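Enquirer: got a predicted structure plus its sequence, pasted below:
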Amino acid sequence: MVKLLRAEGDPGEHAVDPDAEGSSDGFVLSNGQHDEYGDKDTVPIGEAFRIVEHIVGTGSWPAGAQGVVDR
């Protein structure tokens, strides 16, 4: 999951794959909480790296990347 937050406490926005279906195993956090996300709310790792690299370099979402605002 790729999330972009403006400041601490900001719900932010996240990258999505609107064509994805189903869900993956999820994540276990250090506090034991188990989170699972629908595959549409995640992107493949190569796309995640592309998005993050562009955001770090420019401060904005790259062309072609789809995101959902969670605010």
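Expert: Noted; the coordinates are in hand. Residues are numbered from 1 along each chain as shown.
Enquirer: all contacts plus neighbour counts: C-alpha atoms, from now on.
Expert: Noted.
Enquirer: need the distance between the two termini of stretch 19-35.
Expert: Distance between the two ends of stretch 19-35: 21 Å, counting by Cα to Cα, to the nearest Å.
Enquirer: and for stretch 33-41?
Expert: Stretch 33-41: ends 18 Å apart by Cα to Cα.
Enquirer: so how far is that stretch from its chain's centroid?
Expert: Chain-centre distance of stretch 33-41: 10 Å, with Cα atoms, centre = their mean, to the nearest Å.
Enquirer: list the buried residues for that stretch?
Expert: Of all the residues in stretch 33-41, those buried under the rule 16 or more other Cα atoms under 10 Å are Asp39, Lys40, Asp41.
Enquirer: hey, where'd the strands end up in the chain?
Expert: Secondary structure of the chain (DSSP state E): strands at 3-4, 13-16, 27-28, 34-35, 66-69.
Enquirer: quick one: which of the buried residues of stretch 33-41 is nearest Glu8?
Expert: The closest of the buried residues of stretch 33-41 to Glu8 turns out to be Asp41 (Cα to Cα; 21.1 Å).
Enquirer: pasting the second one now:
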Amino acid sequence: MIESWVVDDGSSVPVSSEVVLETLRARVGRRQLETWLSSSSGRSLAFVTNTDRAMVMLLRHEGDPGEHAVEPGAVGSSAGFVLSNGQHDAYPDEDTVPVGEAFRIVEHIVSTGSWPSDARWAADR
């Protein structure tokens, strides 16, 4: 069975790898900086951005600490990650990636179900 993804906002319309970036960019343009995608296999994919950097997390199931994209050696931290509940977060830059890389990672996961082979990520389990 091929895994399908939907934006976790009550929509039941699948989001393919061909349109997921357009969907994310449109949401960011509306200042919706947090997007969760749910898969037909029960996994969740989170994309949270401050428009310069993004936190990308992949969870196996509800309650799973998951894994997230990293940029080892990045120095500093970035603020401006606004969650849908209004919370404003800051993250160490090594725990986020540049937004262009985040888009690439999300597109690849939606397309193949796994991290790109050249992406760096850390398990939080």
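Expert: Perfect, I can see it now. Just so you know, these numbers come straight off a predicted model, no measurement behind them.
Enquirer: of the strands of the first structure, which stretch is the most buried?
Expert: Stretch with highest mean neighbour count among these: strand 13-16 (a mean of 20; mean count of other Cα atoms under 10 Å).
Enquirer: which residues touch the spatially most central residue of the second structure?
Expert: In the second structure, the centroid-proximal residue (Cα atoms, centre = their mean) is Phe47; its distance is 2.6 Å. Phe47 of the second structure sits next to Leu33, Glu34, Thr35, Trp36, Ala54, Met55, Val56, Met57, Ala102, Val106 when contact means Cα atoms under 8 Å, 6 or more residues apart in numbering.
Enquirer: and the strands of the first structure as JSON lines, adding distance to Gly57 of the first structure?
Expert: Below are the strands of the first structure laid out as JSON lines (distance: least, Cα to Cα, whole Å):
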{"stretch": "strand 3-4", "distance to Gly57 of the first structure": "14"}
{"stretch": "strand 13-16", "distance to Gly57 of the first structure": "17"}
{"stretch": "strand 27-28", "distance to Gly57 of the first structure": "28"}
{"stretch": "strand 34-35", "distance to Gly57 of the first structure": "29"}
{"stretch": "strand 66-69", "distance to Gly57 of the first structure": "18"}
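Enquirer: isn't Arg60 of the second structure up against His68?
Expert: No. If you go by Cα atoms under 8 Å, Arg60 of the second structure and His68 don't touch, sitting 11.9 Å apart.
Enquirer: which residue lines up with Ala48 of the first structure in the second structure?
Expert: Under the alignment (TM-score structural alignment), Ala48 of the first structure pairs with Ala102 of the second structure.
Enquirer: ok, that match to Glu71 of the second structure distance?
Expert: Ala102 of the second structure is 11 Å from Glu71 of the second structure, where distance means Cα to Cα.
Enquirer: tell me what the helix of greatest length in the second structure is packed against?
Expert: For the second structure, the helix that runs over the most residues, judged by DSSP state H, is helix 99-112. Packed against helix 99-112 of the second structure by the contact rule (3 or more Cα pairs under 8 Å, 6 or more residues apart in numbering; DSSP states H and E) you find helix 20-29, strand 44-49, strand 53-59.
Enquirer: cool, thanks, signing off.
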